[in-house]
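[1] what follows is a predicted protein model with its sequence.
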Amino acid sequence: MSLIGAAVLGFLLGSIPFGLLLTRAAGLGDIRAIGSGSIGATNVLRTGSKALAAGTLLLDGLKGTVAVWLAVWLLGPAAAGVAAVAAVFGHCFTPWLGFRGGKGIATALGAFLALAWAVFVTAGVVWLVTAKVTRISSASGLAGMIAAAVVAWIVGGPGLGWPVLVIVVTIFARHHQNIRRLLAGAEPRIGAGK
């Protein structure tokens, strides 16, 4: 029952569509109508508001962190991985938006922070370095996720490795169109195009 509770808690927290809420509150309309149609920070940045994009990134990350922390506090350490996976699922498949949502990287990073700081730091550093080099948001995010999966197995074994791997696979699935464009050399750079 504690694992079911962790899944419900994580999913509900993860499903809060902060990108949509912030852009609507700012009078910018429906973020799903521009760019990639995602509710995540990268698409919010396409509105031209760095502040809203930063706010979306922070809040999407926090819901992953809070989901894990609350699950551990209320249900015990065994609930952490389930809550982390559920938070990412909630963000990617939010029921409030017809089970469509964002692509999960910020929420995953927030969950990693609560699960194991080494996984969070590794993913974050690889993400930032790759973004600096390539200026491609999807490439940097996916590189960070691969690094997270490797480090999770090294520092935490299967107990940490499996939840992180499920999250990473989900994120790669959500990025299938980006991956196709990356392979074709057609993925837009940060701050340009859609």
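    Arrived safely. Residues are numbered from 1 along each chain as shown.

[2] from now on I want contacts and neighbour counts done on CA atoms only, so please keep to that.
    Fine.

[3] mind listing the helices for this structure?
    Assigned helices in the chain, in chain order: 2-14, 18-25, 41-45, 50-75, 80-92, 105-115, 117-134, 137-174, 176-184 (criterion: DSSP state H).

[4] would you turn those helices into a markdown table with distance to Gly98 and mean neighbour count?
    Conversion of the helices of the chain to a markdown table gives the following (distance: least, CA to CA, whole Å; neighbours: other CA atoms under 10 Å):
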| stretch | distance to Gly98 | mean neighbour count |
| --- | --- | --- |
| helix 2-14 | 14 | 22 |
| helix 18-25 | 13 | 19 |
| helix 41-45 | 19 | 24 |
| helix 50-75 | 18 | 22 |
| helix 80-92 | 11 | 30 |
| helix 105-115 | 19 | 28 |
| helix 117-134 | 29 | 18 |
| helix 137-174 | 15 | 20 |
| helix 176-184 | 20 | 13 |
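
[5] which one of these lies closest to Gly193?
    Between Gly193 and the helices of the chain, the shortest separation by CA to CA is 10.4 Å, and it involves helix 41-45.

[6] need the helices of the chain in CSV (columns: distance to Phe99).
    CSV is the format used below for those (distance: least, CA to CA, whole Å):
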stretch, distance to Phe99
helix 2-14, 12
helix 18-25, 14
helix 41-45, 18
helix 50-75, 17
helix 80-92, 8
helix 105-115, 16
helix 117-134, 26
helix 137-174, 13
helix 176-184, 17
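
[7] take a look at this one as well, against the first:
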Amino acid sequence: MNTILAVIAAYLIGSLSFAVVVSKLFGLADPRTYGSKNPGATNVLRSGNKAAAVLTLLGDAVKGWLAVWLASTYAVQFGLDDGSVALVAVAVFLGHLWPVFFKFVGGKGVATAAGVLIGINIWLGVATLATWMIVAFAFRYSSLAALIAAIFAPLYYGFLFGPDVKLLAVFVMSGLLIYRHSQNIANLMNGKESRLGSKKANVKK
């Protein structure tokens, strides 16, 4: 029962879409209505408001970290095992992708996945984030960086800890993240993907 409650709580935490909430607080247009129409930090940045984009990034990452940290910290107290923590990790990620509070229209999960990985293990998160940064700075494509990082995340986990149930959770998140970037993959192949630092979108409040 505690595992079920933890998973539900994690999903609800993940369903808090900071891109939508922060944009509303800053008086910006709903990020689901312009640019890529993705409620995430990269699209919020297209509004031209860097502070809102940073807060969105931090909020989405922290909620992923918080859910896993809570499950791991209180695992013994509430009888949660590694399998329960793995389910919580996936649940908070699913909440971000398909948030119940926002008609199941969520983001692509990059920041939340990073937070989850940091919650599982700080070095796993650092290695994955470093991969994202290297690719992003080298090629100026946020989506390409996310895809490469998603591929490497399970490899890093396997190298650090070997095969276990949490590795399965990382594989699931990586697969979902790649799936959510299917349009970006098509854009990259067709040379239509926008680069980091490109002109802001035509945003109407």
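    Here it is on my side, so go on. The shown structure was predicted, so the numbers you read here are calculated from the model rather than taken from an experiment.

[8] for Lys194 of structure 1, find the nearest of the helices of structure 1.
    Taking CA to CA as the criterion, helix 41-45 is the member of the helices of structure 1 that comes nearest to Lys194 of structure 1, at 8.1 Å.

[9] where does that closest one end up in structure 2?
    The counterpart of helix 41-45 of structure 1 in structure 2, using TM-score structural alignment, spans residues 41-45.

[10] quick one: contacts of the matching stretch?
    Judged by CA atoms under 8 Å, 6 or more residues apart in numbering, the contacts made with stretch 41-45 of structure 2 from elsewhere in the structure are 19, 23, 31, 35-37, 52-54, 56-57, 142, 200.

[11] stretch 172-185 of structure 2 too?
    Among residues not part of stretch 172-185 of structure 2, those counted as contacts by CA under 8 Å, 6+ apart are 90, 93, 108-110, 113, 143-144, 147, 150-151, 153-154, 193.

[12] could you tell me where it falls in structure 1?
    Aligned by TM-score structural alignment, stretch 172-185 of structure 2 corresponds to residues 166-179 of structure 1.

[13] and Leu87 of structure 2, what pairs with it in structure 1?
    Correspondence of Leu87 of structure 2 to structure 1, assessed by TM-score structural alignment: Val82.

[14] please read the previous query as pertaining to Gly158 of structure 2.
    Pairing criterion TM-score structural alignment: the partner of Gly158 of structure 2 within structure 1 is identified as Trp153.

[15] can you check Thr112 of structure 2 too?
    In structure 1, the residue equivalent to Thr112 of structure 2 is Thr107, according to TM-score structural alignment.

[16] how about the nearest residue to its match, chain neighbours excluded?
    Gly61 (4.3 Å; CA to CA, 6 or more residues apart in numbering).

[17] same deal with Trp132 of structure 2?
    Counting by CA to CA, 6+ apart, Trp132 of structure 2 lies nearest to Ala145, which is 4.7 Å off, once chain neighbours are set aside.

[18] then Phe171 of structure 2?
    Pro154 (5.8 Å).

[19] need the contact list for Asp164 of structure 2.
    If a contact means CA under 8 Å, 6+ apart, then Asp164 of structure 2 has no contacts.

[20] at 10 Å instead, please
    Contact criterion CA atoms under 10 Å, 6 or more residues apart in numbering gives Asp82, Gly83, Ala86, Tyr157, Gly158 as the residues in contact with Asp164 of structure 2.

[21] do Tyr156 of structure 2 as well
    Tyr156 of structure 2 is in contact with Trp123, Leu124, Gly125, Ala127, Thr128, Ala149, Gly162, Leu167, counting by CA under 10 Å, 6+ apart.

[22] Ile4 of structure 2: which of the residues you listed is nearest?
    For the contacts of Tyr156 of structure 2, with Ile4 of structure 2 as the reference and CA to CA as the criterion, the closest is Leu167, at 20.2 Å.

[23] that closest one is in contact with Leu155, isn't it?
    Yes - distance between Leu167 of structure 2 and Leu155: 9.0 Å, which falls inside the contact criterion (CA atoms under 10 Å).

[24] which residue in structure 2 aligns with Gly144 of structure 1?
    Under the pairing rule here (TM-score structural alignment), the equivalent of Gly144 of structure 1 within structure 2 is Ala149.

[25] go ahead and confirm its match touches Leu117.
    No - contact between Ala149 of structure 2 and Leu117 fails when scored by CA under 10 Å: they sit 11.4 Å apart.

[26] identify the contacts common to those two.
    Applying CA under 10 Å, 6+ apart, one finds that Ala149 of structure 2 and Leu117 are jointly contacted by Ala127, Thr128, Leu129.

[27] what sits against the last one?
    Residues in contact with Leu129 of structure 2 (CA under 10 Å, 6+ apart) are Val110, Ala111, Ala114, Gly115, Leu117, Ile118, Trp123, Ala145, Ala146, Ala149, Ala153.

[28] and stretch 79-88 of structure 1, how far from the chain's centre?
    Centroid displacement of stretch 79-88 of structure 1 relative to its chain, using CA atoms, centre = their mean, to the nearest Å, is 12 Å.

[29] same question, stretch 7-16 of structure 2
    Using CA atoms, centre = their mean, the distance from the centre of stretch 7-16 of structure 2 to the centre of the chain it belongs to is 13 Å.
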